[in-house]
Structures are given as structure tokens and as C-alpha cells.
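A.B. asks: need a structure here:
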Amino acid sequence: MDSRGVLTEAFGRITELYDGVAEGLDDETLHHRPGGTGNPIAWLLWHLARVQDDHIAHLAGAPQVWEDWQERFGLPNGTDDIGYGHTSEQVEAVRITDPELLVAYHHQVTLATARYLETVDDRELEREVDQNWDPPVTAGQRLVSIIGDCLQHLGQASYVKGLQQS
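C.D. replies: Modelled structure (predicted):
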């Protein structure tokens, strides 16, 4: 398996896990905040899809999928808002009552990711994409970072879901 195949497999696993976490959620479970202040499943799933969307769009030089989905969610968040650094009040304001909307959005992000991955070769993986770090971040490093972030938030969402089912 080449690097493109490994990346495609990793992002495919993210989609499978995302769908599994979102399955069977009701409004209460979606918005439960562990300890009263923890991140709820709805926010975690929204945030990880937004990060993947934002970062892949940047790598691909393409518009974010969110531009076509923001209105469907009814959130005032622009394309710059991916949830990073949200206050507790901002987390609370992300109210999504339909887990299928989250799944559908993430599926579109997954398709955008797959289109980008079709272009990935060794040269693309070595391309510097962020000069704000020393050494600069490459596309390959950014992809690994996205995968790690998504898996971390999926683990958190699974944990919160499990707390509700206990």
C-alpha cells in the first residue's frame, strides 16, 4: 500500500467511526455536557468535521464544504470558525438537533477529502503549507495532524455517548 492508500484508509476509518458515534443519538444525548461544562457530542462531531473541512480545503486550494452547509445548520459561524478556542458559551450555542445533518455534512467533507487525496503523491506530501512553524509544516504532516485530531475527538464523543448509555 502506498502513502495515498494509507491516507485513504485512515480517513475512511474516521468516516466509519463518525457514523457509528452519530447513530441513534437523541437531542438529550447530543447536547449532554459531562460535568456540566464538558464538550457535548454534537459540538465534538461538528468541530471535527469543521477542522477536517477547513484544513483539507486549505491543502486543496478549494472552498470549504461548510460554505454550502452553514445555512442548513442555522449557525452564525462563518468559515473561519472551526470551534478552536470556543468558550463554554460558544460550545453551548452549537445546537444541532439532527445527527443525520452532521453525518451528511461529514460525508461531503469526506468526499472533498477523497478528491484531494487523489492528487497526493510524495511531492505533495513534502509541500510546505504553513510557514508559521519552525520547521514549516508540510502537507503530509498536516494530514497526519488532521487524522489525529479527528480520532481524538471521535474517542471523546464515544466516551460521552457511553456515559449516557450507562
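
A.B. asks: for the rest of this, base every contact and every neighbour count on C-alpha atoms.
C.D. replies: Fine.

A.B. asks: okay, now the nearest residue to residue 32 once chain neighbours are set aside: neighbour count?
C.D. replies: Distances taken as Cα to Cα, 6 or more residues apart in numbering place residue 40 nearest to residue 32, at 5.3 Å, with adjacent residues excluded. Per other Cα atoms under 10 Å, the neighbour tally for residue 40 reads 24.

A.B. asks: before we compare anything, build this one as well:
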Amino acid sequence: MNSIDVLVEAFGRVREHVHGTVDGLDEKGLNLRLDADANSVAWLVWHLTRVQDDHVADLAGTDQAYTGDGWADRFGLDLDPASIGYGHTSAQVAAVHVADPALLTGYYDAVHERTLAYLRTLRDPDLDEVIDDRWDPPVTRGVRLVSVVDDDIQHAGQAAFVAGIVQRGS
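C.D. replies: Reported below is the predicted structural model:
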């Protein structure tokens, strides 16, 4: 197994977590906030997908699925389509209201397929390329991809926690 295979496997696990968390939740469960400032399952999954979409599209030099494939219109959120959720206020978190779990998993799957297609264009040496020298140390393509996987897994775990509470309470 090479480094690209490891990344494909890691992103595949994120997909499994997203589906395992979202499938079976209704509108109330998707949007429940455990307190007034907590993130809902809907927001967490939307956010992790937005981050992956944004960062991988940037690496691939392509448009994002959210804006390029019409997902922003399908979501119909009262947010700037460029928003990925970073730094959202409580009101912005609340604005991410999703009625149908298939919307979240559909968007994630579209981004996942774009991610896999991009990863399949890479070879191990590509991961060492510096893509952002504004940091110390500079960020390589591999570090950026690991950062995305790490962020996705953390948020998927948070969403699974909230979903578990929702399911035990129903």
C-alpha cells in the first residue's frame, strides 16, 4: 500500500462515518442542538463536507461541487455560498437546517467522488510539494490532505455523538 492508497482508505472511512451517522435521522434529529450554541449533526456534516470540498478543489485546481454542481442551490441556505463554516456564529450554525438526510449524504458522496478522482491523479512524490509557504513549516500537499482527513474524522465523531444522543432519546 502506498501513501495515496492510505489517503483513499482514510477518506473512505470518513464516508462510512458520515453515512452511518446521518442515515436514519429525521429532520428533528439532524437539526437538534444540545444547547443554544451547540453544533447539530446537519451543521457538522455540512461543515466537514464543505471543508473537504473547498480544500480538495483548491488542490485540484477545480471548482467546488457546492457551487459548481448546484449543491448550494439544493441546500438553499441563507449563507454566503463561499462559506465553509469556519468561524460560524451560533446564528449561522442554526441557518444550516436540513430536512432530508439524503441531501447531506448526496453532497458528501459527490465531494467524496471528486476527492477520490483527485487522489488517483497523484503519486507519492506529489505529496511533498509545498503548496502554502505562508506557514512555518510550509504546508505540503500531503500535510493539507491529512489535515482535511483529520478535520473530517473529528467532526464525523462529533456528529455521531450527537446522533447517538438523539437516537437514545427517541
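
A.B. asks: sorry, back to before: just checking, the residue nearest to residue 32 of the first structure touches residue 160?
C.D. replies: Yes - contact between residue 40 of the first structure and residue 160 holds when scored by Cα atoms under 8 Å: they sit 7.2 Å apart.

A.B. asks: and stretch 71-82 of the second structure, what's buried?
C.D. replies: For stretch 71-82 of the second structure, a neighbour-count test (16 or more other Cα atoms under 10 Å) marks 71, 72, 75 as buried.

A.B. asks: residues touching the aligned partner of the last one in the first structure, list them.
C.D. replies: This means residue 75 of the second structure. The equivalent of residue 75 of the second structure in the first structure is residue 73 (alignment by TM-score structural alignment). Going by Cα atoms under 8 Å, 6 or more residues apart in numbering, residue 73 of the first structure touches 96, 101.

A.B. asks: so how far is residue 16 of the first structure from residue 73 of the first structure?
C.D. replies: Residue 73 of the first structure sits at a distance of 22 Å from residue 16 of the first structure (criterion: Cα to Cα, to the nearest Å).

A.B. asks: again, but for residue 128 of the first structure
C.D. replies: Distance from residue 128 of the first structure to residue 16 of the first structure, counting by Cα to Cα: 30 Å.

A.B. asks: what about the two, which has more around it?
C.D. replies: Between residue 128 of the first structure and residue 16, counted using other Cα under 10 Å, the more crowded position is residue 128 (16 against 10).

A.B. asks: aligned to the more buried one, what sits in the second structure?
C.D. replies: Taking TM-score structural alignment, residue 128 of the first structure has residue 130 as its aligned residue in the second structure.

A.B. asks: from what I can see that match touches residue 137, true?
C.D. replies: No - with contact taken as Cα under 8 Å, residue 130 of the second structure and residue 137 are classed as non-touching, separated by 9.7 Å.

A.B. asks: list the contacts of stretch 152-170 of the second structure.
C.D. replies: Here stretch 152-170 of the second structure makes contact (Cα under 8 Å, 6+ apart) with 14, 17-18, 21-22, 25, 29-30, 32, 34, 40-41, 44-45, 48-49, 52.

A.B. asks: and residue 8 of the first structure, that's in a strand?
C.D. replies: No - under DSSP: H, G, I helix; E, B strand; the rest coil, residue 8 of the first structure sits outside any strand and is assigned helix.

A.B. asks: does it touch residue 117 like I think?
C.D. replies: Yes - Residue 8 of the first structure lies in contact with residue 117 (Cα under 8 Å); the separation is 6.9 Å.
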